[in-house]
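> Provided below are the primary sequence and the corresponding predicted coordinates.
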Amino acid sequence: LSNRLSRSKASRHFRDALLIFLLALAVLHIAYYFRVVLPRPSLRFLGGGDPYEYDGLARSLLAGKGFSDIMFGLRPPGFPLFIALVYVLAGVRPHIVVFYHLIFGALTVVVVYKLSLRLFRQRSVAILTALLMTFEVAHVDSIISMMSEPLHNLLLFIALYWLVVCLQSGRWRAALAAGVAMGMALLTRPISAYFALLLGLLALIYRPRLWKQVLAFIAICLVCWAAWSYRNLYYAGNFSLSTTGSYTMLFYKMVSAESHATGRPPEEVATDIALEVERRVGNYEITREEIAEYPVGRPENLHANDPERQAIFRQMVFEKVRAYPLWTAIMTAVSLVRQFEADEEFLLPVWLQLALTAIYLMLALIGYWRAWVRRETLFLLLSHASIVYYAGTTALVLAGLSHIRLRTPYMPFILMYGALGIVYLAGRRDHRVGRGASPASG
């Protein structure tokens, strides 16, 4: 009888997962049709300037140049390798890459459903999470782009799923699968490099007795990190997952803070900061006019491994933060808030996007309270780690700029909170209806 019930439950979960996949795929296909098939947009429309870089790296791989292209220092190999594979299978047609993203997007919803089921062991919460994610604006918007988020997010949530399985069961295969998926995720988007270490630390705190499995997970992630860092050491002289050079996104944050504080034009501030860097490293030959043309556009700024220049740049960052703490804090807050703004180019009206996001967040607040009441310890650990890490990292680095796709690595956890909120409200309603019914009507 027990085996029969187990098979029945597994069959039901498989049926749910299949229906969720088909629904998510249908929604994404509709968005793909109206955003890609009908207008046939340029690569820039499908993600700004980044798709051109990914496309160029994929073509470089197909040309037999390996990982020698200088832009591989900025872009890890995961997504360019996927694009190159698509080009081999379907021809060099960038828009087909987005078509394959539809499958990634639908699979991500299924994985999030499975993760929610694992965390709460409550079918209603898992299904509601999947439904909310299917229609979540940022998720759909990120899929209809030639960016690395769809592949990265799929790998990330596969890693999280198997890590949860490992922590709940102690299975070695789950730990190894989580490590491989997480390693592939950080080779797709370098922002996840430190998140892998954070997950390992939290896993050790949550299940100290599984320290061997957790260390295996961390070791696999470190191997992936070290392998690509060695590539960057070989080609760029910089043992780092992403060789952004001296001028990181913090440069733009400095420019934004000083520009708002002083009222000077950003272009003028950027030129002054870049010129000051050159003067501090002893370069008095370059003129202000040469720098003003494009302060950070020169290859020596983006790719150079110059420890002195990097040290001076970091020193200037701290100087600007101390000089303009209020505007630095404001720009950080703006970057965080803008992760929840609307996309004017999306299919839905701006007001409807904002309304849906507001509803999700209000439901999530109720669910957050319920998660503490229910003592969902593992879920609380993972959700706090994901939300604080991904939201905080992008907000701290960006200078008031942002995009809704930047919330996609942590938004599923907010949706899980939202699903908990819906289940709680529905339960309260049923309870009130039950209390209000007369004995005769019952």
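Now that the structure is in, tell me what you want to look at. Numbering: from 1, shown residues only.
> When you work out contacts or count neighbours from here on, use the C-alpha atoms and nothing else.
Noted.
> Report the buried residues of the one helix or strand R429 maps to.
Following DSSP states H and E, one finds R429 within helix 411-436. Residues of helix 411-436 classed as buried under the neighbour-count rule (16 or more other CA atoms under 10 Å) are 411-424.
> Below is an additional structure, to be compared with the one above:
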Amino acid sequence: MLREINFDGIVGPSHNYAGLSLGNLAATRHAGDTAFPREAALQGIAKMRHNLRLGLAQGFFLPLPRPNRAFLHDMCADGEFDPALTAMAWSASSMWTANAATVSPAPDTADGRCHLTVANLVTMPHRSIEWPDTLRQLRIAFADQTHFAVHGPVPPTFGDEGAANHMRMGASHAEAGVEIFIYGRPGGKFPARQHEQAFRAIARRHGLNPGRCIFAEQAPEAIAAGAFHNDVVAVANEDVLFCHEQAFADKDALYAAIREKLPTAKIVEVPASAVSLADAISSYLFNAQLVTLPEEVQALIVPTEAWDNAPVRAFLDAMVAGNGPIRKVLPVDVRQSMANGGGPACLRLRVVADPATVDPRFMLDEARADLLEGVIARHWPERISSAEIGNEALADRIRNAHGHLCEAVGLKDYG
């Protein structure tokens, strides 16, 4: 049976605040702070447990091997210390699996398989080195070629940031949907990371019906305000779009296109008069998981920062008190990820599939959550300061921790 499965990235043992992501205001604001990898990873597991206990299907991806010595070797920097390159090689940003790939479920594709295209992430150097290891992992998790097709990246000429800029709407997850591709245009204050042509290539590659695809531009003012991905200002689930008034360059045209292709669509727009763009971005109100609970009620899983923001909380309380399609708001604590610029939605990749067709080593249950927590508690560093990035003893500990995790879940060869 087709279900939406959220695959969360486990926060890696090299989690640190190097401030590498231009345009991500939280990441640059916390650059140089001391990070707490163990706490961050345990917060991530707690979020997964929370969703699992809601009755949602939950999977996970492993951190990528770090430090990335191959990258340092390719940059001729493995024999000397270069702070910038070393920070890139240590980056744990693969934890944000919304950037791992763009996913088109089987009901949308010409061959009736779920298609995944790994994101090239070329705009940010520290992320551009992720895709080969991410692709290896995707091809293990979704190895059943009767149900999945896993593709390499689109050419790096065109920047692709994956599902963080992609939304899907439909009557249900298991029915044919409308795929919405949000891109940016260059020339603004911060880089526009998603290229229109990358998404058009992915739509063709996945065999999507052009009549059920929408390509729309993200508002330049949203990118300039710090919405480096569309999922910082909009999220969709089944027939509901939840977005900020200033999310899109031409919202009226987008809304009309959605309603034409999905007449039952419900658009919940948050006006700037209620929640400013600055509050929306700082609280990550829209970087939430909008999910359908087993009782067929839609719920918004928000970071505690959104719950603690007065204008945002006032809007959420009024929304739930009304008669709209989003009936519950559930806060979760992912503060370590938030300080680096990633909320609940950043931490997960949505894949509509039959869980029985996924490699079971990537599926979460309570026992496996216990296992992951035990490995993290024993082996993840408690803290990493900016001065420690590049320390060889710490690098050995990080590699050792990663190896223990891979072995524990039966993926020793991946490490």
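Nice, I can see it. If you're wondering where the values come from, they're calculated on a predicted model, not measured in any experiment.
> TM-score for the pair, please.
The TM-score (TM-score structural alignment, normalised by the length of structure 2) is 0.26; 188 aligned residues with a CA RMSD of 7.3 Å.
> before we move on, the earlier item: dump the buried residues of helix 411-436 of structure 1 into CSV; add distance to M254 of structure 1 as well.
Shown next, in CSV, are those (distance: CA to CA, whole Å):
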residue, distance to M254 of structure 1
M411, 28
P412, 32
F413, 32
I414, 31
L415, 34
M416, 36
Y417, 35
G418, 36
A419, 39
L420, 40
G421, 40
I422, 42
V423, 45
Y424, 45
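> Which one of the residues you listed is nearest to Y368 of structure 1?
Ranked by distance to Y368 of structure 1 (CA to CA), the buried residues of helix 411-436 of structure 1 are led by Y417 at 5.6 Å.
> which SS class is the nearest residue to M48 of structure 2 once chain neighbours are set aside?
In space, and not counting its chain neighbours, M48 of structure 2 is closest to Q58: 6.8 Å by CA to CA, 6 or more residues apart in numbering. Under DSSP: H, G, I helix; E, B strand; the rest coil, Q58 of structure 2 falls in the strand class.
> So Q58 of structure 2 versus R49 of structure 2, what's the distance?
For Q58 of structure 2, the distance to R49 of structure 2 (CA to CA, to the nearest Å) stands at 8 Å.
> before we move on, what about V240 of structure 2?
The gap separating V240 of structure 2 from R49 of structure 2 is 25 Å, by CA to CA.
> ok, the two, which is more surrounded?
V240 (23 against 19; other CA atoms under 10 Å).
> rewinding a little: and the residue nearest to M48 of structure 2, how many neighbours?
Around Q58 of structure 2 there are 23 other residues, counting by other CA under 10 Å.
> Quick check: T117 of structure 2 touching L138?
No: using CA atoms under 8 Å, T117 of structure 2 is not in contact with L138, being 9.5 Å away.
> So for these two, which residues contact both of them?
V150 (CA atoms under 8 Å, 6 or more residues apart in numbering).
> Beyond the longest helix along structure 1, next helix or strand please.
Secondary structure of structure 1 per DSSP state H: the longest helix is helix 2-32. Toward the C-terminal end, the helix or strand that comes next after helix 2-32 of structure 1 (DSSP H and E) is helix 50-62.
> need the next SSE after that following helix, C-terminal direction.
Helix 50-62 of structure 1 is succeeded, C-terminally, by helix 78-90 (DSSP H and E).
> Okay, buried residues for that following helix please.
In helix 78-90 of structure 1, counting by 16+ other CA under 10 Å, buried: 78-87.
> Among those, which one lies nearest to L160 of structure 1?
For those, the closest approach to L160 of structure 1 (CA to CA) belongs to G78, at 18.5 Å.
> That closest one reaches A181, doesn't it?
No: counting by CA under 8 Å, A181 is not a contact partner of G78 of structure 1; they are 11.6 Å apart.
> Would you confirm that L138 of structure 2 contacts V150?
Yes: at 7.1 Å, L138 of structure 2 counts as touching V150 under the criterion of CA under 8 Å.
> okay, the two: which has more neighbours?
A direct count of neighbours by other CA under 10 Å for L138 of structure 2 and V150 places V150 higher, at 23 against 20.
> give the contact list for that one.
115-118, 135, 138-139, 142.
> cool, and M133 of structure 1?
M133 of structure 1 makes contacts with 109, 139, 412, 415, as judged by CA under 8 Å, 6+ apart.
> And for M182 of structure 1?
Here M182 of structure 1 is in contact with 155-156, 159, 196, 221 (CA under 8 Å, 6+ apart).
> Of those, which is the nearest to V321 of structure 1?
A196 (28.4 Å).
> Can I get the contacts of V150 of structure 2 in TSV including distance to L290 of structure 2 and secondary structure?
Below are the contacts of V150 of structure 2 laid out as TSV (distance: CA to CA, whole Å; DSSP: H, G, I helix; E, B strand; the rest coil):
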residue	distance to L290 of structure 2	secondary structure
H115	22	strand
L116	21	strand
T117	23	strand
V118	23	strand
L135	26	helix
L138	24	helix
R139	27	helix
F142	24	coil
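> Which among those count as buried?
The buried subset of the contacts of V150 of structure 2 - by 16+ other CA under 10 Å - is 115-118, 135, 138-139, 142.
> Out of those residues, which is nearest to T86 of structure 2?
L135 (22.7 Å).
> List the single closest residue to that closest one in space, sequence neighbours excluded.
Nearest to L135 of structure 2 is V118, by CA to CA, 6+ apart, at 6.1 Å.
> you'd agree the one you found is up against D133?
No: taking CA under 8 Å as the definition, V118 of structure 2 is not a contact partner of D133, at 10.1 Å.
> No further questions, thank you.
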